[in-house]
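Visitor: Got a predicted structure plus its sequence, pasted below:
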Amino acid sequence: MSGSVIGWIIELVAGAVGGNVAGNMMKQYDLGTVGNSIAGIVGGGIGGQVLQMLVGGAAGGGGLDIGSIVQQVVGGGIGGGILLVIVGAIRKMMGGQGPGG
């Protein structure tokens, strides 16, 4: 398995975790476990790629060294959390109810 595929997997998993953490911390944006995970996965993929473009090769160029892995986890987790808040805010503005009522 190539390093870039593993990097994508790390970003997507970190995004799912970030989305669920953000949903649990900010109940007004919570979309439920599945919704949090989906928003987090998409946000993790986007956030990881944006961070990689901004940082560039400074953290190992997308390889599997510790700097690259940390970059992928941070970018994915933050991206997942941010996209969850955006989607949750849009849903709230449209009058959607959260999973808790």
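Guide: That came in fine, so what should we check first?
Visitor: hey, let's count contacts and neighbours off CA atoms from now on
Guide: Fine.
Visitor: By residue count, tell me the biggest helix in the chain.
Guide: helix 66-93 (DSSP state H).
Visitor: from the chain's centre, how far out does that helix sit?
Guide: In terms of Cα atoms, centre = their mean, to the nearest Å, the centre of helix 66-93 is found 3 Å from the chain centre.
Visitor: Give me the buried positions along that helix.
Guide: Residues 68-69, 71-85, 87-89 are the ones in helix 66-93 that count as buried (16 or more other Cα atoms under 10 Å).
Visitor: Next up, a structure to set beside the first:
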Amino acid sequence: MSIQTILGAIVIGAIIGALGRLVLPGRQPIGWILTIIVGIVAALIGTAIAQYVGVATTDGIDWIELVLQVVVAVIGVAAVAAIRGRERV
């Protein structure tokens, strides 16, 4: 991974985190900073999964990789929201 790839993952991760939060129904008791962090991690994990299955090397927009990233972000946002929700009770 190059610096450009890592910086791209961070920028895309911020967008992925927001998309993951929007896709997840209901209200999540987490802030935007935590959502962006989850998105960054989801973008990195989604990219790794896509590279593992061999879809990260396509030309243009990697739609399968993007879907994988959003799915991982939804799971991550749901997990963090569940943990944060339990802490507040």
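Guide: In hand now; what should we look at? Bear in mind the structure is a predicted one, so any value in this text is a computation, not a measurement.
Visitor: hang on, the earlier thing: check which helices and strands the longest helix of structure 1 sits against.
Guide: With contacts defined as 3 or more Cα pairs under 8 Å, 6 or more residues apart in numbering; DSSP states H and E, helix 66-93 of structure 1 has these neighbours: helix 3-25, helix 32-55.
Visitor: The residue nearest to residue 88 of structure 1 when sequence neighbours are not counted: neighbouring residues, count only.
Guide: Nearest residue to residue 88 of structure 1 in three dimensions, chain neighbours excluded: residue 29, at 4.2 Å (Cα to Cα, 6 or more residues apart in numbering). Residues near residue 29 of structure 1, counting by other Cα atoms under 10 Å, number 23.
Visitor: go on, the one 3 residues further on?
Guide: Here the count is done by other Cα under 10 Å, and residue 32 of structure 1 has 16 residues near it.
Visitor: In structure 2, what sits opposite it in the alignment?
Guide: Using TM-score structural alignment, the equivalent of residue 32 of structure 1 in structure 2 is residue 31.
Visitor: Could you dump the helices and strands packed on helix 66-93 of structure 1 into a markdown table with distance to residue 94 of structure 1 added?
Guide: Converted to a markdown table, the helices and strands packed on helix 66-93 of structure 1 look like this (distance: least, Cα to Cα, whole Å):
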| stretch | distance to residue 94 of structure 1 |
| --- | --- |
| helix 3-25 | 18 |
| helix 32-55 | 16 |
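Visitor: For residue 64 of structure 1, which of those is the nearest?
Guide: helix 3-25 (6.1 Å; Cα to Cα).
Visitor: which parts of the closest one are buried?
Guide: Applying 16+ other Cα under 10 Å to helix 3-25 of structure 1 flags 6-24 as buried.
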